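Asker: please work out how this folds:
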Amino acid sequence: MDTVCPIDVKCPSQISALLRPPSPPQVQEYYEKLIAERECRGLQVKQNCYLGKGVYANLDFEEGELVLKDQMLVGSQHPSNKIDCLVCSFCFYFIGSIELQIGRKLYLKSLGASTSNGCDKAMHIPKYHGAADSSSEKDDSFNNGHQNLDECASSSSGNKVSLPNEVVESLLNGEMTLPHSNKFPLPSAMACPGGCAEAYYCR
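Answerer: I've put the predicted structure just below:
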């Protein structure tokens, strides 16, 4: 004898309504709302009696023009790329300043850190101009970052031409301004609210 679920007996009409597929107008309304929210210009979803649902263009697009940009579901910056780029840990937008980006790259390279080393240790970078911390914390973080990254140093670093430490530190601390860098402003770097020394955000 088949077992009957008590809910099936008590709520047959509600269950039937939940399992009933939406009507074509409801489906069309859903897709139109979705396209409007994502600002997909020139696109529409239509039902074709032979091919089913499809995405159609109702405008002429130029060659190379962006047609559809979907929202990012999940993303992560590769540890080796953190040597080259200081970006927001949420949206991956460049943050800080042009001087900070260059100074940070020079600082890490001066330690022998390389994108090809594949060091698995956490890369704690020094605090810099723009992150909301006291000067003493800035110095401590600078020293800690030096020690952590020194372990990732490359053994083949004898052919490099290094700049004076004062120049690199002045770039990191915002004391040196490069020509025309004010034409390329970047969002301020916000330290991680959780207190980690590895993640920074643009807002």
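Asker: going forward, measure contacts and count neighbours with C-alpha atoms only.
Answerer: Noted.
Asker: longest helix in this protein, by number of residues?
Answerer: Ranked by residue count and defined by DSSP state H, the top helix of the chain is helix 135-150.
Asker: structure for this one too, so we can compare:
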Amino acid sequence: MTPQELQDQEQTLELINSELAARLARQSESGAKVDTKAVFLVGFAATAAQFLASRSFEPFSGAAAFVAYAVAVGFGISVFNLAAYEDLEPRATLAAYARSTKGAALGELAGTRVRFFERNDVLHQRKTKRWTVTMAAVAAGIFLSTVSLVLHTDGHGKRTEPREPTAPSSSATSAPAQSR
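Answerer: Sure, this is the predicted structure:
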């Protein structure tokens, strides 16, 4: 664009820049929410694994539940262990655009924000996929823990109905007769 075209587009570029800045802020906020949810799931998986470990459980489904909880913890930690989102560096931005015209600075800032958004989007998508795996693993762990505990306790504590009386044996009938 020529300097005159940039000047003619200043209002449009200001609008675009404000929208891009707001979108980057929403992207960052969304990433923070995924982090928070991942921390919750990691804590839940760790607590559920401790609970299962303190109980008697059926070995196969119990071991599978522990594997599911381990997957949840591993993927959950990887969610909030990713690189930080990219954003404008204040000093570098000032140095790069201080001598530019308003239109040129707005155009360059818009392009920079678009690149940051695209890079951050890759991180955000990865976080979201890992959170989904974490959630599925926690759900599988809960299901497997429940199955393991139910299978292990199956038959324990069940109420049994009294049996029908059986025919008295010869030794049982002779004992009361002797006491007369």
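Asker: TM-score of the superposed pair?
Answerer: TM-score of the superposed chains, computed with TM-score structural alignment, normalised by the length of structure 2, equals 0.21; 67 aligned residues with a CA RMSD of 5.6 Å.
Asker: hmm, back to that, quick check: buried residues in the longest helix of structure 1?
Answerer: 138, 141, 142, 144, 145, 146, 149, 150 (16 or more other CA atoms under 10 Å).
Asker: same question, stretch 41-57 of structure 2
Answerer: Of the residues in stretch 41-57 of structure 2, those buried (16+ other CA under 10 Å) are 41, 42, 44, 45, 46, 48, 49, 52, 57.
Asker: and stretch 143-150 of structure 2, how far from the chain's centre?
Answerer: 21 Å (CA atoms, centre = their mean, to the nearest Å).
Asker: what's near enough to touch residue 62 of structure 2?
Answerer: Taking CA atoms under 8 Å, 6 or more residues apart in numbering, we find residue 62 of structure 2 in contact with 52, 144, 145, 148, 149.
Asker: the host helix or strand of the third one packs against which elements?
Answerer: With secondary structure defined by DSSP states H and E, residue 145 of structure 2 is part of helix 102-153. Using 3 or more CA pairs under 8 Å, 6 or more residues apart in numbering; DSSP states H and E, the elements in contact with helix 102-153 of structure 2 are helix 3-8, helix 10-53, helix 59-80.
Asker: show me what the shortest one is packed against.
Answerer: Meaning helix 3-8 of structure 2. Contacts defined by 3+ CA pairs under 8 Å, 6+ apart place helix 3-8 of structure 2 against helix 102-153.
Asker: after the helix it packs on comes which helix or strand?
Answerer: Toward the C-terminus, helix 102-153 of structure 2 is succeeded by helix 170-178 as the next helix or strand (DSSP H and E).
Asker: if we can go back for a sec, JSON lines for the contacts of residue 62 of structure 2, including distance to residue 8 of structure 2?
Answerer: As requested, the contacts of residue 62 of structure 2 are arranged in JSON lines below (distance: CA to CA, whole Å):
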{"residue": "52", "distance to residue 8 of structure 2": "67"}
{"residue": "144", "distance to residue 8 of structure 2": "64"}
{"residue": "145", "distance to residue 8 of structure 2": "66"}
{"residue": "148", "distance to residue 8 of structure 2": "70"}
{"residue": "149", "distance to residue 8 of structure 2": "71"}
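Asker: and the residues you listed, which two are the farthest apart?
Answerer: Across these, the longest distance by CA to CA is 10.2 Å; it joins 52 and 144.
Asker: buried ones in stretch 14-28 of structure 2?
Answerer: Across stretch 14-28 of structure 2, burial judged by 16+ other CA under 10 Å covers 14, 16, 17, 20, 21, 24, 27, 28.
Asker: turn the buried residues of helix 135-150 of structure 1 into TSV, including distance to residue 104 of structure 1.
Answerer: Output for the buried residues of helix 135-150 of structure 1, formatted as TSV (distance: CA to CA, whole Å):
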residue	distance to residue 104 of structure 1
138	14
141	14
142	11
144	15
145	11
146	12
149	12
150	14
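Asker: show me which of the residues you listed is closest to residue 53 of structure 1.
Answerer: Distances from residue 53 of structure 1 to these, taken by CA to CA, are shortest for residue 149, at 53.1 Å.
Asker: got the helices and strands packed on helix 102-153 of structure 2 as a markdown table, with distance to residue 94 of structure 2 columns?
Answerer: Converted to a markdown table, these look like this (distance: least, CA to CA, whole Å):
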| stretch | distance to residue 94 of structure 2 |
| --- | --- |
| helix 3-8 | 19 |
| helix 10-53 | 16 |
| helix 59-80 | 31 |
